[in-house]
Every structure is written in C-alpha cells, then in structure tokens.
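>>> my questions concern the predicted model and sequence given below.
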Amino acid sequence: MTQTLIIGAGITGAALALQLSWRGEAVTLVSTHAEGGLASTASFGWLNASYFLSRPHYHLRHEGLAAHRRLTEALPGLPTNWQGCLWYEATGEAQEETASDLQALGYQVQRLTQPEIAERLPALGPIPESALFFPEEGVADPATLARALIGASGAQVIRATVQSVTEEKGRATGVLTDLGPLKASRVILATGTGTPGLLEPFGTTLPMLTRPGLMVTTNPLPPVCPVVLATPDQEVRQDAEGRLRTPASAGHQSDHAETLGSFPVVVNATLTRLRTLFPGHDIHFAHQAMAMRPVPGDGLPVVGQGPLPGLWIAVMHSGATLAPVVAELLAEEITGGAESPLLADFRLARFA
C-alpha cells in the first residue's frame, strides 16, 4: 500500500509528489489525463506576485516566486525563465498607484519611460508613454514543468478516473477508480474543478467559479517579445521556438467571463490584437488549448486538511505561480510539521 495517493497530475499534484518524495514518502499519482494535467496545458504560465487579491495572497504568491527559484537551483534544466514583465495594463495615476502599492510591499518595480520601452521592445507597435517593469517575474509552461517534476519525484503514475474517496471509521483510506480501488494512508486532492464532486459525499461544499481558459499559440516569429508583456488589451509572451502564447482574453488573471464566445470570433479578435502589438509580422493561428481554470469561489487558494483525517486538498488559480510553495508548505504539514502561517487564510473551513 502506498503512503500517499495524489489525485491529479497537473503542476500542483506534480509539485506535491516531488516535495513528499524528498521527505521519503512513497507517492502514487492518479490522473484521468496524461502527465501534465488538463488545466496546466491551458495555462499562460506567468509567474508573478504583481497580481493579488489580498495582502496574505500577495505574500503567498511572492513566496511562490522564491519557491520556483529553489526548484531551479535543486533541479537544473527546468523550463523556467526569469525575463521579467513589462506591464501597462493600467495607465496614468492608476499605474503610479500600482507601482507605489507594490513597492510598499517590497516588490521590485522599475518605472520606464517611452524611449526606454522602445529600446527594450523595438518590435512593439504602439509605444505607451510609460510602463512598469517587474524584474522578479518569469514564465514556466506548467504542463512541461509538471512532467519534469514528476520525473524527478520517481512517483508512480496511474492513468485512471477517480470516482470517489473511500473511508473507514471516519478516515480516508484511498480512492475508488474505474480500474478498481486503490488504498493509501492519505489522499491529496489536486483535482482542480473536479474537487467539489469528490468532497460532496462528506457533506462539504467547495464553491468554484466558472472560468474557462483558452490559450492561443501562433506560428514561430523572429524575436519580438523578450519579456512577459501585459497591456490593457492583451497579455503575451514568446516561447523558445518563437511562438507567441497568449490568453484569448484581456486581463486574463482577473477575467470574470463565464463563457468564451464563438471560437473563430475569439481567436480572430486575439490575432488582431497581436498584429496591432507587433505590426509588420505575419501572425497567424497555430493551435489552442482550452480548459476550465480551477478558481475557488472567492478567487483564493484552498489548501490543507479536508473534511476527514487522511484527506488533504490543494486547489488554486494560479497554480503556475503557487504550486511550488503550496507543495513545500503542505508537504511539511502532511508529514507532521507545524501549520504554516502563510496558509492560514486559505483553509477550506472558510466556506463552512
């Protein structure tokens, strides 16, 4: 019998598998989808703490960046890059307010003038009057990173669909899958939008927002975007193959849309915005990835002990930024360590 069953093989499950294996735990991952998960494949992969919903959320996200750096030091060759973000989603006084608020929290912020922006991004079409540069930020394709972490963990991976969590005498004892039962000393739900259905039999409600995500990838281009670019109309980055990767919505992180609209219309609108940002380039659609983003009802992570002993939960958006630090802290708790103050505001009990 394995010590730990982690349900879900996206970036959160993968990071947990690594941290628990480093602590000597025997881990098995169970996932309907291939290693890398589903939501992780449709993630923008922007690692940042410039977006946050509360001060505790900021501190957790900021520590998430540090946790990513600890991973890259421990496992050289991970697909994580720290090119920074050039941000002008807000302008004028709102932009200055953002800069001041982040600096007051200790975040690194550089104010750029129009000539400085043009020097950094000569391919950019309309040059804003000013922008902020966040040098601490970077990118990592969560699905690729998840596969690397699973490989480093040595965890067994079982392709199966979990139907329910099993219990005996009020304690989680494993899961029932379409392949049969799997027993374990503990179960961790890194199951994204599938989590509420697994908790419901225990009388526990986890509200989730409806947040579809569509990631568009273009044909390869010459180097045009050396940073994460966050404009009022579009967030975009360029990958190692020269392809632009972009959410099919403006303000992706704070996007409240519950539907995507017609696929051709949405994609064509996204391509139009990209062609405006980088004029003179032949930009066209290459492929897309779509998934429901795992966003709890208040937008904040849900991490920690579940409704019965032996059952743990790790559900969040953005897992790209948060998974490494959540995995560190939750693995410590699971193996007998103290509860982390960083996770105090993100427990399931707040929805009771």
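Great, that's in hand. What you see is a predicted model, and the numbers here were worked out from it, not measured in a lab.

>>> from here on, contacts and neighbour counts on C-alpha atoms
Noted.

>>> isn't residue 206 right up against residue 349?
No. Using CA atoms under 8 Å, residue 206 makes no contact with residue 349, being 9.7 Å away.

>>> between these two, which is the more surrounded one?
Ranked by neighbour count (other CA atoms under 10 Å), residue 206 and residue 349 place residue 206 first, with 19 against 16.

>>> for the more buried one, which non-adjacent residue is spatially closest?
What sits nearest to residue 206 in space, not counting adjacent residues and going by CA to CA, 6 or more residues apart in numbering, is residue 196, at 5.2 Å.

>>> from the chain's centre, how far out does the helix or strand hosting that neighbour sit?
Element membership of residue 196, judged by DSSP states H and E, is helix 195-199. Computed by CA atoms, centre = their mean, to the nearest Å, the separation of helix 195-199 from the middle of its chain amounts to 20 Å.

>>> quick one: buried residues of the helix or strand following that helix?
Following helix 195-199 in sequence order, the next helix or strand is strand 212-220 (DSSP H and E). Of all the residues in strand 212-220, those buried under the rule 16 or more other CA atoms under 10 Å are 212, 213, 214, 215, 216, 217, 218, 220.

>>> the residue nearest to the first one when sequence neighbours are not counted: how many residues sit nearby?
It stands for residue 212. Distances taken as CA to CA, 6+ apart put residue 292 closest to residue 212, at 4.3 Å, once the chain neighbours are dropped. Here the number of neighbours of residue 292 (other CA under 10 Å) works out to 18.

>>> so residue 292 sits right up against residue 213, yeah?
Yes. Proximity of residue 292 to residue 213 meets the contact threshold set by CA under 8 Å, at 5.8 Å.

>>> in addition, the following structure is provided for comparison:
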Amino acid sequence: MQILVIGAGVIGAAIAFQLTRRGHEVTILEGQGIAAGASGRSFGWINASYGLSPAHYHLRREGIAAHRRLDGLLPSSPTRWPGCMWFESQGEEQLRFAKELRAMDYPVEEWDQTRIKAALPQLGQSPETALYLPTEGAVDPGELAQRLIAASGGRLWRGIAVHALVETQGKVTGVVTAQGVLGADAVVVAAGTGATALLQTVGVALPMLSRPGLILKTPPLPPVLPLVLWGPGGELRQDNAGRLVMPTAANHQGDAAETISGLASLHADAAMTRLRALLPGVQCDWDEVTLAHRPVPGDGLPVIGAALPGLWLAVMHSGATLAAITAELLAAEIDGKESADLAEFRPNRFS
C-alpha cells in the first residue's frame, strides 16, 4: 500500500519504520522538521512505573519490551538501559509503591543506604532506602526519530504542511498541502498537538489537554549520573552527550499544569537549585531551557487505531515510552491484525 504518515516525531518515525519493514511505500509529511515538536523537547524516560489504568500500565510495559526489540533492528540505537532509582518518598509511601509495582509483576529492587552510596557516591544526601527499577531506560526521542527515518527507506517531505485530509465516499484517500492534493491508500496522523485541527476536516473529534512543560539542559559534563533519578527534587538523567537533563516541574510525569506562569528562566533557575541539591558536585549552570506542548488526549490516555476507513491515529504522551509498541501494533492493524491491547485506546471513544 501507499501510506502517508503525517508527523516526523518519534511516533511517526517509528510507524514509518515498521510499515516499510512490512513492504509498504511510505511518505512522511512534516511541516517543520524531524522531531520539531514534543519529541525534540522531551525528557526521554522509558518506563512503566507510571500508568493511568491497568491497560495503560500493560501498554507501557509492552513499550519497554518493544524498545528492546527495536534495539535489535536499528543499527547504533541511541537507547540506553541504566534503570531508575526512585526515592521520591520514604517510609510507608515507599513501601506502598514497591507493593503496588510488585502486584503488577514490575521488576523492583530495594536498596539500602550502603547500596545507594556505592551506586551514586555523588548524591548530596543519600536517602536511607530507595527503589531501583532495573528495566527502565532513556533515549533522546529526537535522535531516535532521525535514525528511524534514515533506516526506514521511506520518503520524507519536510517543510510541507498538511492543511486537511481528503475524504472520498466515507474513506480517507489523501491529504491537502499548499502545493496540491496527495493521494494514498491510507493516512496515519501522528501529528501530536496538531492532530485535532487536521481531524476536524473530516469530522473526527480529538479533544486535547493543555500540558506545557519546560526541560533544562546543562553543558556536557563528565559522567556523573549512571542512571535515571526520580527523587523529591524532580526527575534527572544524563544524556549520551553528557548533558544533565531535568524537567523544571518537580513531578514531570504527574504534572497537570495547564499554563506556565513567569519567565522560563525563573523555572529553570529553581530547578537548577534542586539539581545542585541532588548533585552538589556539579560545577555548572543550565544553558538551555525548552518549552514543549505535550500531546495529551482529553482523558490522558493514548489514542491509537482506526478513526475512519483509510485513517489511522497515533497521538499520545509519552512517545518516548510508547513509540516502539505503538508502531508495532498499528502497523499490524493496518495489515489487518487487530490488537486487543489497543481496545481501551481507540479513537472512537471521543465520538
């Protein structure tokens, strides 16, 4: 089939990669640049220790496994698997969280202070206990998107914005661009926060929440953080270039703020204070702060699957965790194999 994928973020790139592996001819349409939206401004944490429902947890868990499979297919994968140390709370709250994870059969280890200090001697004040989540990983979704598109063999139309979808006798048959109409056998919308306006052109509803987020980065540093940290001061990791990466919201995963008040620099300065408390040996300041509008559908859950004949959707947060599994399942469904794992995430729930 000739398939158009709208959006060159990590979700669209992963879908294009899987579709070309199945023999489809794929064209990716992107109005700006590869990972120009949320994918290029992401914390990049791959995990399933956070979920909004049992089905959401299961999908995220499968997302980790799918990323591992993708590692085996993609030359020089940028994904790393350092695990995560969680010490956001102590005492009963930590015990409750560990019990909750084990009830879902999620791998978790309990570390005492001796083990914590051995793994992270650079911590300013080691907690008495922590949970280590060994299966969790990290990736720069923008870098992953670049590599997936390069490896896919699909065609990329960059700087070509899609203005509308074309519907013919109840089936989506192409897209409208400033240069004209481009036809296809199927269209996949993986356009993040831009999906709603496109879908309105064919009468498909997709409400979205406003979820802006700021991410700071430091200049490249020597290795100081061998795993992902999830502590009371926020979430923190070191990327492949050596830069420390930190959301300015202390609880980025659960952040439900609809707006960001005040200058971005003030938020970055406050987060940097928390970062230095976690790693007092860091001798630098932040040099970049980036705003992303995270694509969060109206009920918080991913939107994956067919919306109309010929039209498929893949809109969600977090793409870092869910890109690989979304691509596998959606590509299989386009080829006619429906997945029960997507039952809770169908687009028609907003009809």
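Arrived safely, thanks for sending. Keep in mind it's a predicted model, so treat the numbers as computed, not measured.

>>> can you pull the TM-score for these?
Superposed pair, TM-score by TM-score structural alignment, normalised by the length of the second structure: 0.97. Supporting alignment: 349 aligned residues with a CA RMSD of 1.2 Å.

>>> ok so, going back, OK, contacts around the residue nearest to residue 212 of the first structure?
Applying CA atoms under 8 Å, 6 or more residues apart in numbering, one finds that residue 292 of the first structure lies in contact with 39, 193, 210, 211, 212, 213.

>>> what do you get for residue 309 of the first structure?
Counting by CA under 8 Å, 6+ apart, residue 309 of the first structure has contacts 170, 171, 172.

>>> helix or strand for residue 151 of the second structure, which one?
In this assignment (DSSP H and E), residue 151 of the second structure forms part of helix 141-152.

>>> can you list the neighbours in contact with that helix?
In contact with helix 141-152 of the second structure (CA under 8 Å, 6+ apart) are residues 8-11, 13-14, 16-18, 20-21, 34-35, 39-42, 44, 74, 77-79, 156, 319-320.

>>> any idea how many residues pack against residue 55 of the first structure?
So residue 55 of the first structure, with other CA under 10 Å, has 10 neighbours.

>>> got it, and residue 30 of the first structure?
27.

>>> now do residue 286 of the first structure
By other CA under 10 Å, neighbour count at residue 286 of the first structure equals 12.

>>> relative to the whole chain's centre, how far out is the helix or strand where it lies?
Secondary-structure assignment from DSSP H and E places residue 286 of the first structure in strand 285-292. With CA atoms, centre = their mean as the basis, strand 285-292 of the first structure stands 16 Å off its chain's centre.

>>> repeat that for stretch 11-24 of the second structure.
For stretch 11-24 of the second structure - counting by CA atoms, centre = their mean - the centre lies 17 Å from the chain centre.

>>> filter the contacts of helix 141-152 of the second structure down to the ones in strands?
In strands, judged by DSSP state E, the following of the contacts of helix 141-152 of the second structure are found: residue 156.

>>> of the contacts of residue 309 of the first structure, buried ones?
Buried by 16+ other CA under 10 Å: residue 172, out of the contacts of residue 309 of the first structure.

>>> of the contacts of residue 309 of the first structure, closest to residue 312 of the first structure?
Taking CA to CA as the measure, residue 312 of the first structure sits nearest to residue 172 out of these, at 9.5 Å.

>>> could you pull up the residues touching the closest one?
Here residue 172 of the first structure is in contact with 165, 166, 185, 186, 187, 308, 309, 310, 311 (CA under 8 Å, 6+ apart).

>>> what about the last one, neighbour count?
The one in question is residue 311 of the first structure. 25.

>>> can you point out the helix or strand that includes the nearest residue to it once chain neighbours are set aside?
Closest residue to residue 311 of the first structure apart from its sequence neighbours, by CA to CA, 6+ apart: residue 187 at 5.0 Å. Applying DSSP H and E as the criterion places residue 187 of the first structure in strand 180-189.

>>> for that strand, packing partners?
Applying 3 or more CA pairs under 8 Å, 6 or more residues apart in numbering; DSSP states H and E, one finds that strand 180-189 of the first structure contacts strand 2-7, strand 171-177, strand 311-315.

>>> what is the shortest one packed up against?
Counting contacts by 3+ CA pairs under 8 Å, 6+ apart, strand 311-315 of the first structure packs against strand 180-189, strand 302-305.

>>> what's the mean distance for the longest one versus the second structure?
Overlaying the second structure shows strand 180-189 of the first structure at a mean distance of 0.9 Å from the equivalent residues (mean CA distance after the TM-score superposition for the first structure).

>>> where does that strand end up in the second structure?
Aligned by TM-score structural alignment, strand 180-189 of the first structure falls on residues 180-189 of the second structure.

>>> straight-line length of the matching stretch, end to end?
Terminal residues of stretch 180-189 of the second structure lie 18 Å apart, using CA to CA, to the nearest Å.

>>> distance from that stretch to the middle of the chain?
Taking mean C-alpha positions (CA atoms, centre = their mean), stretch 180-189 of the second structure and its chain are 25 Å apart.

>>> then stretch 95-112 of the first structure?
23 Å.

>>> check what contacts that stretch and list those residues.
50, 88, 89, 130, 131, 132, 133, 134, 135, 136.

>>> among these, who's most crowded?
residue 131 (26 neighbours).

>>> so what's that one up against?
86, 87, 88, 91, 95, 111, 112, 113, 114, 117.

>>> you'd agree it is in a helix?
No. Applying DSSP: H, G, I helix; E, B strand; the rest coil, one finds residue 131 of the first structure to be strand, outside a helix.
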